[in-house]
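J.: make a model of this:
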Amino acid sequence: MDISLHQKRVATAVGLAAIPALALVFQGWVLFVVLALFCTFTLWEFYDMFSPLPGVGTVKSLGAVFTFLLLGAYAADAPQHMLMIFVAAFWAAAILFLVRFTRDATASFKPGMVLLAGLVYIPLNLHFFLSFSRHEILLVIGAAAISDTAAFYSGTLWGKKKIWPKVSPKKSWVGSLGGLTACMLATTGFGMAFGLGAPWQWLLLGAALNVAAQMGDFFESALKRSLHIKDSSSILPGHGGLLDRIDSLLLVVPTYGLIRTVHAFF
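T.: I've put the predicted structure just below:
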């Protein structure tokens, strides 16, 4: 293991922890602003992955506007308006395509599709944070972080047989099982200390969140490989980009949001 790279990863992870910590302390409008800005920057990173993307500047601007509108509608307790805003986003993408098509008959709808995919992938998946309690925010962030960290160390130390080499050549079965075990234990411990329910319910929740974390990681890995890029950006030393850091969280958050409609854990 490259020690200098490892130190960069640890320092970056500690620095990033300040973002959810700030939101947890203040919540309310501070949480909304922090989440909206974080989603916007991550969304821009996602759009840049598809470069050269025609009209990427316009796509980024529209992405930022619709991110704030989508999250704002949910924060204002008007979730029904989110569908209307997403329909408006589609028609904004359609008009962008029409304008480009009148100028160039070879223009495609790809920028519009990328715009809409990014809105679903990032702000729509993370909007659940606005309805989570402090304990729930800690739970989902902790589940994603522990899954990634345990998988990284156990896989680095003992992993040999790869789990899905075509998608992610470095990830091993040992790393996957290590992340699963750590997430289940951590979730159960957290639940017994602060939540409601029997240990077996927390164990199942931990397993579900870990599977979601791994699938989120695999999806972003496959996306990057299809686009022939190594990292979503180089903004975070030792980690790549914001999207590289939260790829697992992007599926953990909606997974927990769905599960809690079946059983109240807090």
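
J.: can we go C-alpha only for contacts and neighbour counts from here?
T.: Will do.

J.: surely residue 123 touches residue 67?
T.: Yes. Residue 123 is within contact range of residue 67, at 6.0 Å (criterion: C-alpha atoms under 8 Å).

J.: who's more crowded, those two?
T.: Taking neighbours as other C-alpha atoms under 10 Å, residue 123 and residue 67 compare with residue 67 leading, 28 against 25.

J.: which ones are touching the nearest residue to residue 184 once chain neighbours are set aside?
T.: With sequence-adjacent residues excluded and distances taken as C-alpha to C-alpha, 6 or more residues apart in numbering, residue 184 is closest to residue 206, at 4.2 Å. The contact partners of residue 206, by C-alpha atoms under 8 Å, 6 or more residues apart in numbering, come to 143, 180, 183-188.

J.: how far does whichever strand or helix holds residue 206 sit from the chain's center?
T.: Assigned by DSSP states H and E, residue 206 falls within helix 199-226. Offset of helix 199-226 from its chain centre (C-alpha atoms, centre = their mean, to the nearest Å): 11 Å.

J.: may I see the buried residues of that helix?
T.: 201-203, 205-221, 224 (16 or more other C-alpha atoms under 10 Å).

J.: ok, now stretch 112-125?
T.: Result for stretch 112-125 [16+ other C-alpha under 10 Å]: buried residues 112, 114-116, 118-119, 121-125.

J.: with stretch 225-236 instead?
T.: Judged by neighbour count using 16+ other C-alpha under 10 Å, the buried positions of stretch 225-236 are 231-233, 236.

J.: which among these gets closest to residue 77?
T.: residue 232 (32.8 Å; C-alpha to C-alpha).

J.: now for that closest one: which residues touch it?
T.: By C-alpha under 8 Å, 6+ apart, residue 232 lies in contact with 45-46, 49, 224, 240-244.

J.: give the helix, strand or coil label for it.
T.: With DSSP: H, G, I helix; E, B strand; the rest coil as the basis, residue 232 sits in coil.

J.: who touches both of residue 123 and residue 67?
T.: Counting by C-alpha under 8 Å, 6+ apart, the shared contacts of residue 123 and residue 67 are 36, 39-40.

J.: if you look at those, which of them are in helices?
T.: Counted as lying in helices by DSSP state H, out of those, are 36, 39-40.

J.: another for comparison:
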Amino acid sequence: MPVDHATDIRRTLTGVLLGAIILAVLAVRGWPLLCVILAVSALGLWEFFSLFWGPRGRIPSRICAIALGWGMLILSWMHRPQDALVCLGAGFVLASMSFLFRWDVIEEDAFSSSGIFMAGLAYVPLLLLPATYLSSVKLLFVLAAVAISDTAAYFVGTRFGHHKLWPRVSPNKSSEGAVGSLVACVLFCIIYGACLGTANWFAFALLGVAINAFAQVGDLFESALKRSVNVKDSGHLLPGHGGVLDRADSVLFAMPMFAVVDQWFFFF
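T.: This next block holds a predicted model:
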């Protein structure tokens, strides 16, 4: 693949700035962390809906989804996960009512809009819930592992990629980039585990494989979403990266996986 040095510079500068913000927020935690999580949820939902409804389509539905997503995240932050799921249930009831009344009037594609509404709630705020209760050490571990995976995939792929990984889903991703991503993630997990973890190096190596697998699936899933609507990036907020979803897609899949594993195996 050809190397675009200007894109590399923008991508690197944006990544450094994001990394600095994340480190500062994780060090402080409290309301700053919650505000960042809520901002990511709102922006991610807006970009997701824009893929299907256009930049300004269905504003009331977007606002409703963002409010429900914020309710889920805030209630989880307050250690009331059962109430957070009630917000998700309320979203389904509202989506069902929207389908019912729209189907009675126009019938065609009435369910698709309701499905998109619920998919947005499940894709962004629901998958973000672990960010509200994982410790800073665990959050930094997942975020850094995913960031290193994405960075290694990009730089290895742009310089050494010759074999397409899945051209129909993401024509720019290469098998070489995927392998580089896996190796970098596993090495990082082993080193991080040796410094701050309690499990042995082999357990962290396996965890690195799992995180990388879910991160790559999350990246491919978002690529498929964009390809399905013929869009290159979910947004333009982050120079060199695209939108919030373009940066968070891998985290949205990897973090819930780690949160589940963390309930049964003690890595930290």
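
J.: if we can go back for a sec, need the buried residues of stretch 112-125 of structure 1 in TSV with secondary structure and distance to residue 258 of structure 1, can you?
T.: TSV is the format used below for the buried residues of stretch 112-125 of structure 1 (DSSP: H, G, I helix; E, B strand; the rest coil; distance: C-alpha to C-alpha, whole Å):
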residue	secondary structure	distance to residue 258 of structure 1
112	helix	28
114	helix	25
115	helix	25
116	helix	22
118	helix	21
119	helix	19
121	helix	16
122	helix	16
123	helix	16
124	helix	13
125	helix	11
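
J.: name the nearest of those relative to residue 2 of structure 1.
T.: Using C-alpha to C-alpha, the buried residues of stretch 112-125 of structure 1 come closest to residue 2 of structure 1 at residue 122, 31.1 Å.

J.: and the closest one, what pairs with it in structure 2?
T.: Structural alignment places residue 122 of structure 1 opposite residue 124 in structure 2 (criterion: TM-score structural alignment).

J.: same question for residue 178 of structure 1.
T.: Counting by TM-score structural alignment, residue 178 of structure 1 lines up with residue 180 in structure 2.

J.: ok, its match - contacts?
T.: By C-alpha under 8 Å, 6+ apart, the contact list for residue 180 of structure 2 reads 149, 152-153, 156-157.

J.: Three-state assignment for it, please.
T.: Secondary structure, three-state DSSP: residue 180 of structure 2 is helix.

J.: in structure 2, which spans are strands?
T.: Using DSSP state E, the strands of structure 2 run over residues 164-166, 170-174.

J.: which one of the ones you listed is the most hemmed in?
T.: strand 170-174 (a mean of 19; mean count of other C-alpha atoms under 10 Å).

J.: show me what counts as buried in stretch 245-263 of structure 2.
T.: By neighbour count on 16+ other C-alpha under 10 Å, the buried set for stretch 245-263 of structure 2 is 245-259.

J.: out of those residues, which sit inside helices?
T.: Using DSSP H, the subset of these located in helices is 245-259.

J.: how close does residue 52 of structure 2 sit to residue 231 of structure 2?
T.: For residue 52 of structure 2, the distance to residue 231 of structure 2 equals 10 Å [C-alpha to C-alpha, to the nearest Å].

J.: rewinding a little: highest neighbour count among the shared contacts of residue 123 and residue 67 of structure 1?
T.: Ranking those using other C-alpha under 10 Å puts residue 39 first, with 28 neighbours.

J.: so how far is residue 266 of structure 1 from that one?
T.: Relative to residue 266 of structure 1, residue 39 of structure 1 is positioned 26 Å away (C-alpha to C-alpha).

J.: got it, and residue 142 of structure 1?
T.: Distance of residue 142 of structure 1 to residue 266 of structure 1, computed by C-alpha to C-alpha: 16 Å.

J.: pick out whichever of these two has more residues nearby.
T.: More crowded of residue 142 of structure 1 and residue 266, by other C-alpha under 10 Å: residue 142, with 17 against 12.

J.: residue in structure 2 paired with that one?
T.: Using TM-score structural alignment, residue 142 of structure 1 sits opposite residue 144 in structure 2.

J.: so where is stretch 223-242 of structure 2 in structure 1?
T.: Mapped onto structure 1 using TM-score structural alignment, stretch 223-242 of structure 2 spans residues 221-240.

J.: name the pair among the buried residues of stretch 245-263 of structure 2 with the greatest separation in space.
T.: Spanning the widest gap among the buried residues of stretch 245-263 of structure 2 are 246 and 259, at 21.7 Å by C-alpha to C-alpha.

J.: and stretch 214-229 of structure 1, how far out from the chain's middle?
T.: Relative to where its chain is centred, stretch 214-229 of structure 1 has its mean C-alpha point 12 Å off (C-alpha atoms, centre = their mean).

J.: ugh, wrong one, stretch 45-59 of structure 1
T.: Mean-position distance between stretch 45-59 of structure 1 and its chain equals 19 Å (C-alpha atoms, centre = their mean).

J.: flag every buried residue along that stretch.
T.: The neighbour-count criterion (16+ other C-alpha under 10 Å) identifies 45-50, 54, 56, 59 as the buried residues of stretch 45-59 of structure 1.

J.: thinking again about what came up before, JSON lines please, covering the shared contacts of residue 123 and residue 67 of structure 1 and showing distance to residue 87 of structure 1.
T.: Putting those into JSON lines (distance: C-alpha to C-alpha, whole Å) gives the following:
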{"residue": "36", "distance to residue 87 of structure 1": "19"}
{"residue": "39", "distance to residue 87 of structure 1": "19"}
{"residue": "40", "distance to residue 87 of structure 1": "19"}
